[in-house]
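1. Here is my input; please provide its structure:
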Amino acid sequence: MIRLALRLTLSGGREAATRLLVIATAVALGVGMLLATLAGMNAVDAQNQRYGWLNTAAVPASPDPSADRLWWMIREDFHRGRSIGRVEVGSSGPDAPVPPGIPRLPAPGEFYVSPALADLLRATPAAELGDRFPGREVGTIGQAALPSPDSLLIVIGRTPADLERLGAQRVSQIMTTSPSDCRSGCYVGINRDGMVLVLSVVAAALLFPVLVFIGTATRLAAARREQRFAAMRLLGATPRQITVISAVESTVAAAAGTLAGFGVFLAVRPGLAVIPFTGERFFTADLSLTLADVLLVAVGIPLGAVVASWLALRRVQISPLGVSRRVTPKPPRAWRLVPLVVGVAELTYFVGRRPPTTNGQLTAYLSGFLLILVGLLLAGPWLTMVSARLLAARAGRPATLIAARRLSDNPRAGFRSVSGLIVALFVTSVATGTITTYIANRGEPPTDSVAATSLSKWFRPEDGPPPTAAQIPAALATVPGVRSVTLVHRNPDPHGWQGVITCAELDRLQVYGSCPPGARVASVTDDLVGMRAFDLTNDTYVWEAADLDLADIDRQPILSVVVDTTDRAAFERARTMLVDAFPTGRFPASTAEWASSSARAFTQFQQLANVVTLASLPIAGCSLAMSVAGGLSDRRRPFSLLRLTGVRLRTLRRVVALETVAPLLLVAAVAIAMGFLAAHLFLRAQLGYPLLAPGPSYYLLVAGGLLASLGIVASTLPLLGRVTGPESARNE
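-> Here you go, the predicted model:
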C-alpha cells in the first residue's frame, strides 16, 4: 500500500502535484517560523550569557582574605542617546581576575574598547566623547564579552586609590550572573522568561495563519479526494489501507516542507540577527538550534501531518457511502463565547488589582490576551452564523439570500477561510493601542523639547560632599551652542520639590517654566525637568512657590547643574566637561535619555507587532484565495446546475463574494474591537491610563490589508466562469 500511495502522491497528475506543492510550501513557512522562534529563544540565552560578566558586582566577594581582589566599578554613560557601558578596574595583586574578551587587565592610563565604540571614537571629535576616557586605547574587547555587535563597552584601567575614592567595589572573581537569575544589583540584561513569553506569543501569532494555510491546503479539492477514497472503499479497500494512503500523502508533503523549512530558516537567519528583539541585534551565530530543537521539528511536523490527515478523513473511514450522503453540520453553540468572556473578565479583574511582581503581571495579562484570542477563534463560527441569519432575514436579492443561507448552514467553513486574519488584526490592535498610549504619556520627549536638549548632573549625598559654585567649570558657558548654565540648590523644605531656584533666574531662562505671581523663589525638581518633562513647554508650566528667602538660596547645597543647549555637539561637549570635572556618581544625562530605554522597548514591541501583521496578512491572503478556489472546485457541479437553470454568472459571483466578504468584515470588526478593549483594560490595570486613538499608520495598515484581501477574493472570481460550464454538470 505504501508503494501505491507513493505512486498516487507523486504521479497523480497535475491536481496531486499542485496539492503536494501547496502543502509543502505551507509547511515550509510554518517550519521556518517555528525554527526562527526557537533560535530566537536560544539567542536570548546566548546574549544573556555574555551580559553576565557585567553583573559581577551583584555577587558578594569571596571571604578569603588572601585572594587577590579586583577593584570594580561599572556605570552607564551616554552619547547622542546611545548607552555606553563604562567598566573601571584596578588590580590589588598579580592574580586578580581578568574580565572576558581582553588578554590582561588594563594598566592605569589604558583602556580596551568594543569594536563599535572604537569606530565611534574615531568618528567623533574628542571633545564630544574621547576626552571622557583617561588614557589610551590598547586593544579591542573580543566577542566573548560582547552581548551584541553594536555594544558600546569600555574597560578602563585605574589605580586602586582612584577607584576607592570613586566608590568602587572589591570582587574576587568575574561572575557570569545571567540577568534572568539576578534579583538585584544587575547592571544590564533582560529577563529571559519575559522575553521568551513575548516571543512565544509572537510565534503563536505567526504560526496560526500558517496552520490555517496548511489546513486550507490539505482541504484543497477535499471533495474529490474523499470521493476517490470512498471509491477505493467500495472496491474493497479497508479503512486501515485508506489511512495508510492518506498518511503517506501527508508525510511526503510534510517531509518535503520540513526540509524546505530548514532551508528557509538558514536563508533568513542573517536578516533575523539584525532585528533588535532585545534592544540590541544578535550575532548571527547566536541564532542557533539545539539537537533537541532539530529533532522536535524534524519528527514532530510530519507526525502532526499524519494525525491531521487521519482526522480529515474520518468520514471516509466510517462508511464508503458517507461521502455522498451530505448533511448540514450541527450549528455552533453559544458556549464558544465563554473563553472570550473569561478573558475580558480576567483583564477587568486586574484593574485596580495589579500583581506586585513582574512575572505575576506577565502571567496575568498575557493569559488574558491569549484567552481573548482563543475565544475569538472559537466564537468566530457562532458569530458568523448569527450574522448570516440576520443577513438572510433582511436579504433583498437572490445572491444575498443564497450566500447568507450557505453561511448559516456551514458557518465553520465560512469563518475558516478568514480566521487567519484574526490574529494579525488582534495583535496589531493590542500592540498599537498600548504603545501609542504609553509613548504619549511616558515616552521619550521630542528631540526639540527642553527635556531632550537639557543636560543635568545630579549630586547625590552618597556621592560625597556637594560641589561649590567655584568648582563648576566656567568653560561650560563658553561652549558654542550652550544657552545657559543653571545651578539648582537643595530645598530644605521636605514637603516641596527637591530643588529651589529664584524666580528671576526662571524668568531669564524662559525655557523651564515660571513662578506663580508674586513669588520670588520656586520649588522645582532636581533637574528643572524631571517628572514634569511632559508638562513643561517653554514658560507655560507654573511651579509652586517655595518658602525660602532669596539670601538663603546660595547657602543651600548644590543639588544639580543644568545645561541647556541648542545642538547635539554642544550637548556632548558639555557632558564631557561635567564628566571630567565630577567623575563620581551617575554621569550627566538628559531626561530623554533616562526615558529612552522604556520607550525604545515599547517601540521594539511595536516592530514585533508590525512583523506579525506584515507576515500574517500575506499568508492569510493566500489561505483566503486557496479557500475560495477550493470551494469553487468542490461546488462546480451545483453551480453548473444553477447556471443551466438560468441563474446568471454575475449572481453566482455575488454569492461567492458575499460568502467571503461578510465573515471577513465581521472578523475584522470584532478582532479590532476586542484588541482595543484588551489594550484599554491592560493600560488601566498596569498604568492607570485610558486608551488613546492610534495614529494614521495603523488605519492605513489595516485598510491596506483588508483591501488586499478583497482584491484576492476578486481575483478568484474569474475562475467561476471556467469551472461552471455545462461540461461540469455533464461530466460529474
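
2. hey, let's count contacts and neighbours off CA atoms from now on
-> Will do.

3. all strands in this protein, in order from the N-terminus.
-> 70-79, 82-91, 110-113, 136-140, 153-157, 169-171, 454-458, 482-490, 499-502, 521-524, 544-545, 558-565 (DSSP state E).

4. Dump those into a markdown table; add mean neighbour count and distance to residue 644 as well.
-> Output for these, formatted as a markdown table (neighbours: other Cα atoms under 10 Å; distance: least, Cα to Cα, whole Å):
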| stretch | mean neighbour count | distance to residue 644 |
| --- | --- | --- |
| strand 70-79 | 21 | 76 |
| strand 82-91 | 20 | 71 |
| strand 110-113 | 23 | 80 |
| strand 136-140 | 16 | 80 |
| strand 153-157 | 25 | 77 |
| strand 169-171 | 22 | 89 |
| strand 454-458 | 25 | 79 |
| strand 482-490 | 21 | 85 |
| strand 499-502 | 26 | 88 |
| strand 521-524 | 26 | 84 |
| strand 544-545 | 19 | 85 |
| strand 558-565 | 24 | 81 |
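
5. So for residue 426, which of those sits nearest?
-> The closest of those to residue 426 is strand 82-91. By Cα to Cα, the value is 32.8 Å.

6. list the helices and strands that closest one packs on?
-> For strand 82-91, the packing partners by 3 or more Cα pairs under 8 Å, 6 or more residues apart in numbering; DSSP states H and E come out as strand 70-79, strand 153-157, helix 160-166.

7. now those in JSON lines, with distance to residue 507?
-> Listed next are these as JSON lines, based on distance: least, Cα to Cα, whole Å:
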{"stretch": "strand 70-79", "distance to residue 507": "30"}
{"stretch": "strand 153-157", "distance to residue 507": "41"}
{"stretch": "helix 160-166", "distance to residue 507": "37"}
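
8. Now the second one, please; I'll put the structures next to each other:
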Amino acid sequence: MSGGRRWAGDLAMGARFAFTGGREGWIRAVLTAVGVGLGVALLLLTAAVPDILDARHAKDDVRRDFSITPAKIPAADDTIVVAHVNTSWYGADIRARLVAPDGPHAPVPVGIDRVPAVGEMYVSPALDKLLKAPGNGLLRERLPAKVVGTIGERGLIGPTELAYYMGAKGLDRQIGHNPEVGRIKQFGNDAPGQSSEGLDPILLLLVLLVFVVLLAPVGIFIATAVRFGGERRDQRLAALRLVGCDGRMVRRIAAGEALAGSVLGLVLGTGFFLVGSQAAATIELFDVSVYPDYLNPTPVLAVLVALAVPTAAVLVTLFALRRVVIEPLGVVRTARPTRRRLWWRLLLPVGGLAMLVPMIGQGGDNGDFNQYLVIGGVLALLVGITALLPWVVERTVARLGDGAVSWQLAVRRLQLSSGTAARMVNGVAVAVAGAIALQMLFAGVQSDYTKDTGQDPNRAQMEVDLPVGVQVAAAGARLERAKGVKSVAALSQTEYGDKRLDPDNTIQVVVGDCAALREVANLPSCREGDAFLSADWSDEPAARKLLTPGRAVVVDPSYTDDTPGAEAAWTVPAKLPKVATRKDSLNTGLSGILVTPSALPAKALPNLRGSVYLRLDPAVPDAEEQVRTVAMGIAPLAYAWTWTATTQDEKYGAIRTGLFVGAAAVLALIGASLLVSQLEQLRERKRLLSALIAFGTRRRTLTLSVLWQAAIPIALGLLLATAVGLTLGGVLMKMTAVPLRVDWASVLAMTGVGAAIVLAVTLLSLPALLRLMRPDGLRTE
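-> Next up, the predicted model:
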C-alpha cells in the first residue's frame, strides 16, 4: 500500500472511531467540535470584516450630501437645500437632516420615497421606536414633526442607527452664513466637497496589531480544542496496539479522530456564524451595528479558514503525541516525564524581538512599517507565551510545598499534568499580553491624535450656536429658563471692513451685554453703549487704519458677488480703551473690538452670528437634553453641543472602537472555550472524583482543589503575559518614537479581566463538578 493511501485509510479509520467508538468517542468529538466551532465562527467573522467596512462605507457614500464646506450651486428645478442638524440623546448620536426642495424634480434622500414636506419627517426604525417609548416625552418635544414613514435599509449604515429627515423652509437664506447648510444636485459619493485620506503609518500599524492580537488567541484556542479528551483517547489507542497496529498507525488514527472533530467544528462554526449573523441586527457594540447581509466572509479568507483548521488539527495532534508511548497494555504517560528544556522555548520570543528591533525609532515620518516583520514579530512573541508557559508551570509547581488537603490535591494534579493546565490558560495569557501591549501603544500615541480644543468645561458645559437672524439676547433668556441651567452668557460675532463688498481688511467685532463681555475680557467698567479694543488685536498698518476714530466702515460686509444684503455703515467710536483678554475666555479666538449692542447700528444686529454659553447644574441629570430641546424650539438650525477639553482624531477613534468590538467578541470566545475545556477536564476526572468521595473526601475539599488547580496556572500565566505584554508594548512604543511610559492602571485592568474570566468559568463549572462528585460514578460497564 502506498504512503498516501495508508495515510488516507488511517485518517478515515480515526474519523469512524470518533463517531462510532461509543459514548467516549462521540462525546470527545462533540466537545472538540464545539471548541473548534467557536473559534471558526470568530474567524469567519474576522474574514467578514473587510466586507462589513466596505458595506458601511458604501451606505455612507450613497446617502452623503456635502462636506463641511458646501459648494456654491444655484437654485434650480432639480436641486435641494440640506442642513446638518445632528444631535444626540443621552450620549447616542442622531444623524439629523433638514431638507427643502427647490423644485419638483429635487433629488430624494436615499432610503425614503419622497422629500418630506414642512412639518413632516422620515425616521429610522430605531428612532421611531425611541420616539414611541414611554418616558421619552422630551425627545418627542424636540422632534414635533409628524412621522410619515421610516428610512429604509439603503439609507442607514446599521439597524440601530438613529436618523431622520425633516422638511423645512427658509434654509436657502442660511447658505453662505452657515457652513452646515448647502445646496446639492444629488445624494451620493459624487456630491461636492468630499475627500478621503489614507491612514498614516502609525494608524496602519495599529490596524495590523489589532488583527494580530485578536486572532492569535483564536488560533490557540482551536489548537487546544483539538486536544480535548487526549488521555482517554490514548487509552483507546492502546487497544489498537493490542490488535496489531504499530505506533505510527495509531498516531495517524488519532489524527483522523481530531480531523473528524475539526471538520464537525467547521460545520458547527458555520452554523454559529449564520445564527449570529441573523442576530446581528439586534446587537450594538460601542455604537456599531450591522445588517445581516454585511456579514459575508471574503471567499479567499473563508477557504483559507476551511483548509487551515483541519490541517492544524492533524499537525497539533501529531505534535502532541511525539512524547507519548502507546503500548498494547497501556500508555506510558504517568511515569515521571523528562524535564522541559528552556533554550528552544526562548527562540520564538527572541526571534520576534529580532524582527521588530530594526524598526525601532522609525516613527510616523520615515515611511511605512514592514507589515510582514510586524506580523511575524508580534505573532512570534505572543505564541512564545504558549511555549514558555508549560515550562514556567512545571518548574513552579515542582517547588510548591505542603498545605491543606485541597492544596495538596491541586498541586499533585498539576505536577502530574502541568502541560494540560498550561494549555487551558494559554489563550487567556496570549490575549492579556496582546491587550497590554496594545493599550500601551494606544496610550503612547494618543496625544498625537488628540488635540486641545481650547475649551474649559469648568467655565461652561454647553454652547448653543444660533443661525443668522435669531435674536441672541432673546435666545439666551429662553435657554436660561431651561431646567438644569444655572446661568448663560450670550455673545454675538461679526466683522467690519473697509468696503461693503469683498473688503481688503477686516476686524472682528464681538457683541454682548456687559455681563457677557466680562466673560471674555477684563473690563474696568462697562455701560450700555461702550466699546473696547482687545489687547490681542493684530497691530498691523492696515488694521491700525481701520481703528482710526471716526472712520466710516461697513459692518458685516459681503464676500460674494451677490446683491448686497444687510451691510450697515458704521463710524468707529472715538473712544476705544484697551482691555486684556481673560486667560479663561469663553471665546478663545477673540482679537478685535468688543461692543455692547447699542454701540452698533440697528441694521447690523439681525445678521449677527450668535452663541450662548451655558453653565449647568450637575444635580439635574437630564440638563443637557433639556437644553437641546429648548434650542431646537428656538431654531431648528440651532446647534447645541457639549464642551470638552480635547478632541480625538476620527480614524484613531474608529480603530480603537474596532479594537473594543473585537475584544468583546474574543473575550466571549475565551469564556465559552474555557468553559468547554473545563467541563472536558472534569469529565475525564469523573472516576477519580468519585473514588475520592467514596473514600470520604469532603466535597468542600474537592471544590477548593479544583479552584486551586485553576488559580495557580492562571496566576503564572498572567505574570508571564504581563512580562511579555510590557516587553512588546515597550518595543512598539520605541518603533513609533513615543516616550516609553507604562499605564499601570490599564495593565492591572487587563490582568484583572483575564483573571475574572477564569474565575467566572470556574464558578460556572461548579454545578457540573458537584454532579460528578458521587460514589455511583465508579460504576462501569
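
9. Against residue 449 of structure 2, how distant is the closest residue to residue 360 of structure 2 other than its chain neighbours?
-> Leaving aside its sequence neighbours, residue 360 of structure 2 sits nearest to residue 735 (Cα to Cα, 6 or more residues apart in numbering; 3.8 Å). As judged by Cα to Cα, to the nearest Å, residue 735 of structure 2 and residue 449 of structure 2 stand 17 Å apart.

10. So for the two, which residue has more residues nearby?
-> residue 735 (21 against 15; other Cα atoms under 10 Å).

11. is it true that residue 593 of structure 1 touches residue 452?
-> Yes. Using Cα atoms under 8 Å, residue 593 of structure 1 makes contact with residue 452 at a distance of 7.5 Å.

12. between these two, what contacts are shared?
-> Counting by Cα atoms under 8 Å, 6 or more residues apart in numbering, residue 593 of structure 1 and residue 452 have no shared contacts at all.

13. just the helices in the stretch 1-150 of structure 1 please.
-> Per DSSP state H, counting those that start in this stretch, the stretch 1-150 of structure 1 carries helices over the ranges 2-10, 13-51, 115-123.

14. if we can go back for a sec, go through the helices and strands packed on strand 82-91 of structure 1 and name the closest to residue 703 of structure 1.
-> Per Cα to Cα, nearest to residue 703 of structure 1 of those: strand 70-79, 39.6 Å.

15. Other residues contacting the closest one?
-> For strand 70-79 of structure 1, contacts defined as Cα under 8 Å, 6+ apart pick out 54, 57, 83-92, 96-97, 129, 160, 163-164, 167-173, 187, 572, 586-589, 593.

16. Also stretch 364-380 of structure 2?
-> Residues from elsewhere that reach stretch 364-380 of structure 2, judged by Cα under 8 Å, 6+ apart: 200-202, 205, 208-209, 212-213, 216, 348-349, 351-356, 359, 362, 728, 736-737.

17. repeat that for 7 Å
-> If you take Cα atoms under 7 Å, 6 or more residues apart in numbering as the criterion, stretch 364-380 of structure 2 is touched by 200-202, 205, 212, 348-349, 351-353, 355-356, 736.

18. Distance to residue 40 of structure 2 and neighbour count for those - can I get that in CSV?
-> Shown next, in CSV, are the contacts of stretch 364-380 of structure 2 (distance: Cα to Cα, whole Å; neighbours: other Cα atoms under 10 Å):
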residue, distance to residue 40 of structure 2, neighbour count
200, 32, 13
201, 31, 19
202, 30, 21
205, 25, 20
212, 16, 18
348, 25, 21
349, 27, 23
351, 28, 16
352, 26, 23
353, 29, 21
355, 29, 19
356, 29, 22
736, 33, 22
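
19. Including distance to residue 39 of structure 2, could the residues you listed go into JSON lines?
-> Formatted as JSON lines, the contacts of stretch 364-380 of structure 2 follow (distance: Cα to Cα, whole Å):
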{"residue": "200", "distance to residue 39 of structure 2": "32"}
{"residue": "201", "distance to residue 39 of structure 2": "30"}
{"residue": "202", "distance to residue 39 of structure 2": "29"}
{"residue": "205", "distance to residue 39 of structure 2": "25"}
{"residue": "212", "distance to residue 39 of structure 2": "15"}
{"residue": "348", "distance to residue 39 of structure 2": "24"}
{"residue": "349", "distance to residue 39 of structure 2": "24"}
{"residue": "351", "distance to residue 39 of structure 2": "27"}
{"residue": "352", "distance to residue 39 of structure 2": "25"}
{"residue": "353", "distance to residue 39 of structure 2": "28"}
{"residue": "355", "distance to residue 39 of structure 2": "28"}
{"residue": "356", "distance to residue 39 of structure 2": "28"}
{"residue": "736", "distance to residue 39 of structure 2": "32"}
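
20. mean per-residue distance, stretch 365-385 of structure 1 to structure 2?
-> Compared with structure 2 after the fit, stretch 365-385 of structure 1 shows a mean deviation of 4.4 Å (mean Cα distance after the TM-score superposition for structure 1).

21. show me where the stretch 551-700 of structure 2 has helices.
-> 623-634, 650-684, 686-694, 699-735.

22. okay, the ones you listed in TSV with distance to residue 293 of structure 2 next?
-> Below are these laid out as TSV (distance: least, Cα to Cα, whole Å):
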stretch	distance to residue 293 of structure 2
helix 623-634	35
helix 650-684	19
helix 686-694	45
helix 699-735	37
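
23. who wins for proximity to residue 266 of structure 2 among those helices?
-> Proximity to residue 266 of structure 2, assessed across these by Cα to Cα, is greatest for helix 650-684 (15.1 Å).

24. which of the residues in stretch 644-662 of structure 2 are buried?
-> Using 16 or more other Cα atoms under 10 Å as the test for burial, stretch 644-662 of structure 2 gives 644, 652, 655-659, 661-662.

25. Just give me the closest of those residues to residue 417 of structure 2.
-> Taking those together and measuring to residue 417 of structure 2 by Cα to Cα, the closest member is residue 662, at 32.6 Å.
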